[in-house]
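Peer 1: Have a look at this prediction, sequence included:
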Amino acid sequence: MSKEILIIRLSSIGDVIHCTPVARSLKAAWPDCRITWLVGEVSADLLRENPYIDEIIVWSREKFEKKLKAFQFKEASEMWRELRSKLQKKEFYAALDIHGLFLTGMIMREVKTTRRIGMRDARELNPHFMTKTGKSLGKHITDKYLGVLSCLGIQSVDHRMSLSIPEDAKAFAKRFLSDHAVLAHEKIVILIIGTTWPTKNWPPAFFIEAVKLLAKDFRIIMCGGKGELNIGKDIEGQAGVKVVNAIGQTGLLEMAALIEQASVLVAGDTGPLHMAGALGVPTVGIFGPTDPSTYAPLGEQNAIVSSQLSCNYCHKQRCPKGEASCMNSITPQSVVQKVYDVAR
């Protein structure tokens, strides 16, 4: 009988991508195991086509916590009951908590299993919910996640991330490039101009300068969510060169399909950077408050540009100095040089 394994990693986009080596390594060690993944709504599409995952359960931590904060306890309780019902439909050989919160520890209590495995350095009392905890294999975030497998006796691991793009998203990318007269022989640089943290954002003026420097050899495509619409328009308007603005025009997998066509992607430490890493697309990661030795995509095709200030890698969402000095210290010229170094 095949082993049933549950992975819990609800969000975010980058962390879900970083967690996919766990599923890959499990399937390599136990080819007949069945993997179920509990994931949030935003990141669910990243897993639907993953060949190492047999089933996904979608549950929104964000909606649940929003209802609690709004004192909508009846609605929150209903969400919890629905989740509990889904989890208890089968008994799992092991459940792996690769999120590491008090909430995910509570979710683990609802799982029918005798093996509740988590990360040794998890926060919010999470390890107290576990029967075993795994020590990180190294400094990179994938090492931290893969460490849980040692509790199952799995020593051989594969750090490669995985992201599969469905045919309809690939067809979208083909149409989009055709509609914007991007020719097959042209090299594409995709710019991701925003992140989820203010401190991880590279200044728009620097993107404008980088666009000017790159435009003579590359077609420039900007991607991102609707929250970057105004910044994207400013960059497009002030660059003075041809820029394809796809901001707010793609879903997550449609963006991934565009990224797959790129010669290189430029971004701060944000989800699309790691999507590109999973797709094998060369990247230039711009790092300030987060440590690239922990979070940058692995592989020689991936370059980093980081601040040399003494206060870098503070891992704070708000700059203690109030000026985001680390990202402001990274010049457009240094980023552009890395693009030329790694572009395929």
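Peer 2: On my side now, so go ahead. Keep in mind that what you see is a predicted model, and the values were worked out from it rather than measured.

Peer 1: C-alpha only now, for contacts and for neighbours.
Peer 2: Noted.

Peer 1: quick one, helices of the stretch 1-150 of the chain?
Peer 2: In the stretch 1-150 of the chain, helices defined by DSSP state H, counting those that start in this stretch lie at 13-29, 61-69, 73-87, 102-109, 141-146, listed in chain order.

Peer 1: which strands and helices sit next to the second one?
Peer 2: Using 3 or more C-alpha pairs under 8 Å, 6 or more residues apart in numbering; DSSP states H and E as the contact test, the elements touching helix 61-69 are helix 73-87.

Peer 1: What residues of the helix it packs on count as buried?
Peer 2: For helix 73-87, a neighbour-count test (16 or more other C-alpha atoms under 10 Å) marks 76, 79-80, 83-84, 87 as buried.

Peer 1: which helices and strands sit right next to it?
Peer 2: For helix 73-87, the packing partners by 3+ C-alpha pairs under 8 Å, 6+ apart come out as helix 61-69.

Peer 1: Tell me what angle the helix it packs on forms with helix 102-109.
Peer 2: Angle of helix 61-69 versus helix 102-109, following axes from the mean of the first three to the mean of the last three C-alpha atoms, to 10 degrees, is 100 degrees.

Peer 1: Contacts made by helix 61-69 with the rest, please.
Peer 2: Contacts to helix 61-69, defined as C-alpha atoms under 8 Å, 6 or more residues apart in numbering, come from residues 10, 40, 73, 75-76, 79.

Peer 1: In terms of helices and strands, where is residue 266?
Peer 2: strand 264-268 (DSSP states H and E).

Peer 1: from the chain's centre, how far out does that strand sit?
Peer 2: 13 Å (C-alpha atoms, centre = their mean, to the nearest Å).

Peer 1: In addition, the following structure is provided for comparison:
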Amino acid sequence: MKSPLPANPRHIAVLRLSALGDACNLVPTIRALQRRFPEARITWIIGKGEHSLLAGLSGVEFVVYDKASGLAGMRELWRSLADTRFDVLLHMQQALRASVLSLGLKADARLGYDKARAKDFQHWFTGHRLAPHPNAHVLDSFMDFARALGVEDDRPEWHLPVPAQAYDEARLLSGEAPYLVINACSNARLRNFRNWSVAGYASVIEHAWVQHGLKSVLTGGATPLEQETAGQIAALCQPGSVVNAVGATSLKGLLALIDKARVAIAPDTGPVHMANALSTPTLGLYATTNPDRAAPYLWREFVVNAYPRAVRAYLNKSVKDVPWGQRVRHAEAMTLIETDEVIAQLDALLDATAHQGARHEH
């Protein structure tokens, strides 16, 4: 007979290894658990990069698993936790690798997704399942784990740790003048067509510079695609209107850059959710993923949403006729986003958050 879910857990394990955006969307669940169970220990088993982003998160003990370490890394992690028994394991990663990792963890109760949301046979590895929640945003899917443990206060809070040296790092790149952050590229995964056009970004940068006096800081990793894209964007822009900081920041430095930005613009990738977590006004560009599921949570009304058009154009269906979470894996899908609609949403976002300008202009 399986153990019931604990009414007052003393030690909670959270298993979620990746990705950066999902890690940001999970933090409100951690905060909700901390409000409900202030005496409980919370151990988060997390990926290496994700830990670099969230290191120092208050009240959380991290155990880091580097996916590149494979089974040997799992065995090492299991050894490190051999004497630890959790009251409950919250299995929040719908991937077989994470489920295999969970087998070496000791827990009285294991909670995973309901069968409709579970992937890679995750429901075989958990004794308890969430109540169904059709068409849930990613953040709310994570919050369902807290709700299953009796949490009622589910307001989203983050309080991400950003050290002082990260702000120093950001200031060296951005200077003191107000700026936008533009993270043009998403992860270069197979058939992950989330990147908008070079010409489109250059037009938005021109508009922000001429109409609002805002320069743009380009951010991203050091991959050849990201560096090439940033170089192409910068080459189309007026001198002084753009700073190319691609590959030039740590993850904490990126957080600091975003925190001080007037607005952040990005497709469905980690920085759009970092910006959301920092309460920086956020403009998400969506065509291949459904923003109702994955938009920056606090800024959903300002998303540029070409997803319905992409579903119609490339799947020959309407949004209501495709599975929740369906992606449009077509290289041309993001071209359905028009420059004029991005500029219009930027203007609307700047106008709606004019009171925040003073917070960022220092």
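Peer 2: The structure has been received and is ready for your questions. All values derive from a computational prediction rather than experimental measurement.

Peer 1: Got a TM-score for the pair?
Peer 2: After superposition, the two chains reach a TM-score of 0.87 (TM-score structural alignment, normalised by the length of the first structure), with 321 aligned residues with a C-alpha RMSD of 2.1 Å.

Peer 1: how big's the offset between the strand holding residue 266 of the first structure and the second structure?
Peer 2: Mean deviation of strand 264-268 of the first structure relative to the second structure after superposition (mean C-alpha distance after the TM-score superposition for the first structure): 0.5 Å.

Peer 1: hmm, back to that, would you mind giving the buried residues of helix 73-87 of the first structure as CSV with distance to residue 106 of the first structure added?
Peer 2: As requested, the buried residues of helix 73-87 of the first structure are exported to CSV (distance: C-alpha to C-alpha, whole Å):
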residue, distance to residue 106 of the first structure
76, 14
79, 14
80, 10
83, 12
84, 11
87, 12
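
Peer 1: Nearest to residue 326 of the first structure, out of those: which one, please.
Peer 2: Taking C-alpha to C-alpha as the measure, residue 326 of the first structure sits nearest to residue 76 out of the buried residues of helix 73-87 of the first structure, at 40.2 Å.

Peer 1: Tell me where the stretch 151-300 of the first structure has helices.
Peer 2: Along the stretch 151-300 of the first structure, the stretches classed as helices by DSSP H, counting those that start in this stretch are 167-179, 204-214, 229-239, 252-260, 271-279, 292-295.

Peer 1: Residue 298 of the second structure: what's it in contact with?
Peer 2: With C-alpha under 8 Å, 6+ apart, residue 298 of the second structure has these contacts: 276, 279.

Peer 1: switch the cut-off to 10 Å
Peer 2: By C-alpha atoms under 10 Å, 6 or more residues apart in numbering, the contact set of residue 298 of the second structure is 156, 273, 275-277, 279-282.

Peer 1: Would you check how far apart it and residue 331 of the second structure are?
Peer 2: Residue 298 of the second structure sits at a distance of 28 Å from residue 331 of the second structure (criterion: C-alpha to C-alpha, to the nearest Å).

Peer 1: Residue 238 of the second structure now?
Peer 2: From residue 238 of the second structure to residue 331 of the second structure the distance is 29 Å (C-alpha to C-alpha).

Peer 1: Equivalent analysis for residue 94 of the second structure, please.
Peer 2: Residue 94 of the second structure sits 26 Å away from residue 331 of the second structure, going by C-alpha to C-alpha.

Peer 1: same thing with residue 81 of the second structure?
Peer 2: Taking C-alpha to C-alpha, one finds residue 81 of the second structure at 44 Å from residue 331 of the second structure.

Peer 1: quick one on the thing from earlier: ok, and the most crowded of the contacts of residue 298 of the second structure?
Peer 2: Per-residue neighbour counts (other C-alpha atoms under 10 Å) across the contacts of residue 298 of the second structure peak at residue 282, which has 35 neighbours.

Peer 1: Tell me the buried residues in stretch 295-303 of the first structure?
Peer 2: 295-298, 301-303.

Peer 1: again, but for stretch 22-30 of the first structure
Peer 2: Neighbour-count burial for stretch 22-30 of the first structure flags 22-28 (criterion: 16+ other C-alpha under 10 Å).

Peer 1: Columns distance to residue 128 of the first structure on top of these, output as TSV?
Peer 2: Output for the buried residues of stretch 22-30 of the first structure, formatted as TSV (distance: C-alpha to C-alpha, whole Å):
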residue	distance to residue 128 of the first structure
22	22
23	24
24	27
25	26
26	24
27	28
28	29
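
Peer 1: Find me the equivalent region of stretch 336-346 of the second structure in the first structure.
Peer 2: Residues 329-339 of the first structure are matched to stretch 336-346 of the second structure when aligned by TM-score structural alignment.

Peer 1: returning to that earlier point: for the contacts of helix 61-69 of the first structure, which one is nearest residue 228 of the first structure?
Peer 2: Nearest member of the contacts of helix 61-69 of the first structure to residue 228 of the first structure, counting by C-alpha to C-alpha, is residue 40, at 22.4 Å.

Peer 1: sorry, back to before: show the secondary-structure elements that the strand holding residue 266 of the first structure is packed against.
Peer 2: Counting contacts by 3 or more C-alpha pairs under 10 Å, 6 or more residues apart in numbering; DSSP states H and E, strand 264-268 of the first structure packs against strand 188-192, strand 219-223, helix 271-279, strand 283-287, strand 302-306, helix 332-342.

Peer 1: try 8 Å
Peer 2: Strand 264-268 of the first structure packs on strand 188-192, helix 271-279, strand 283-287, helix 332-342, going by 3+ C-alpha pairs under 8 Å, 6+ apart.

Peer 1: Report the angle between the last one and strand 264-268.
Peer 2: Right, the one you point to is helix 332-342 of the first structure. 140 degrees.

Peer 1: Residue 104 of the first structure against residue 97, yeah?
Peer 2: Yes. With contact defined as C-alpha atoms under 8 Å, residue 104 of the first structure counts as touching residue 97 (6.8 Å).

Peer 1: No more questions from me, cheers.
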